[in-house]
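Chemist: Structure here, sequence nowhere to be found:
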């Protein structure tokens, strides 16, 4: 598949939906944990490329919050999705995309 088609098919996973389908094997943060996410926090998101089977979980540092919407920057370069995403790339997402929250 050409790179332009891969980029067009790239999307963030709705982890809430995945948790509803597989509650015992796919855990997500609680509502209280998500409510506490703020600027500077690290959260993990999952990207998938359409039906190709390509996916990657990556850490994002939150740079802004407005209600349930967030903006952040990728904290590292991808391995599986190399060439589709890159470190420091700006990402917009919602609480439904957060699969993990970094806890010190």
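Modeler: Right, received. Where do you want to start? Computed from a predicted model, the values in this text were never measured in an experiment. Residues are numbered from 1 along each chain as shown.
Chemist: When you work out contacts or count neighbours from here on, use the C-alpha atoms and nothing else.
Modeler: Will do.
Chemist: Kindly list the longest strand within the protein.
Modeler: In the chain, taking DSSP state E as the definition, the longest strand is strand 55-66.
Chemist: So which residues of the protein form helices?
Modeler: With DSSP state H as the criterion, the chain has helices at 3-9, 15-21, 31-35.
Chemist: Next one: the closest residue to residue 49 other than its chain neighbours from residue 33, what distance?
Modeler: Using CA to CA, 6 or more residues apart in numbering and skipping the chain neighbours, the partner closest in space to residue 49 is residue 10 (4.3 Å). As judged by CA to CA, to the nearest Å, residue 10 and residue 33 stand 27 Å apart.
Chemist: Check it against this one:
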């Protein structure tokens, strides 16, 4: 059975047809001088409405075979739900260029380790 949230499909399991989320925390540990990720405080402060940039590594063989294509699409999701098990759901805000199984609005499941950048929602005065 297909899971939906807010009328959009949920892409659970940190991957889907033709893509998988990159573990940005692991990349940052291996390349401390050149790859930064948000601090633990920024990640623990993530809330509904914030934007998180994720790296969707392309796994579709036909796309990967063309060396002109990028290794990953870097796209933003708007946090829509934070679960008790620390998994997070966010609506995709970008139109993927090469990943055909994703569309704007789709709900992508991710964890703190997948986040490359955070743009917090400004506080309302």
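Modeler: Received the coordinates, thanks. No experiment lies behind these values; they were computed from the predicted model shown.
Chemist: So after superposing, what's the score?
Modeler: Overlay of the two chains. TM-score (TM-score structural alignment, normalised by the length of the first structure): 0.83; 97 aligned residues with a CA RMSD of 1.8 Å.
Chemist: which of the helices of the first structure is buried the deepest?
Modeler: helix 15-21 (a mean of 15; mean count of other CA atoms under 10 Å).
Chemist: Can you get me a residue count around residue 71 of the first structure?
Modeler: For residue 71 of the first structure, the neighbour count with other CA atoms under 10 Å is 17.
Chemist: One more: residue 103 of the second structure?
Modeler: Neighbour count of residue 103 of the second structure, defined by other CA under 10 Å: 17.
Chemist: so what corresponds to it in the first structure?
Modeler: Aligning on TM-score structural alignment places residue 103 of the second structure opposite residue 86 in the first structure.
Chemist: Likewise for residue 27 of the second structure?
Modeler: In the first structure, residue 27 of the second structure lines up with residue 18, judged by TM-score structural alignment.
Chemist: For the nearest residue to its match once chain neighbours are set aside, give its distance to residue 16 of the first structure.
Modeler: Residue nearest to residue 18 of the first structure in three dimensions, not counting chain neighbours: residue 26, with 7.0 Å by CA to CA, 6+ apart. Using CA to CA, residue 26 of the first structure is found at 9 Å from residue 16 of the first structure.
Chemist: so what's the residue nearest the centre of the second structure up against?
Modeler: The centre of the second structure sits closest to residue 54, judged by CA atoms, centre = their mean, with a distance of 3.3 Å. For residue 54 of the second structure, the contacting residues are 21, 22, 74, 75, 76, 77, 114, 115, 116, 117, by CA atoms under 8 Å, 6 or more residues apart in numbering.
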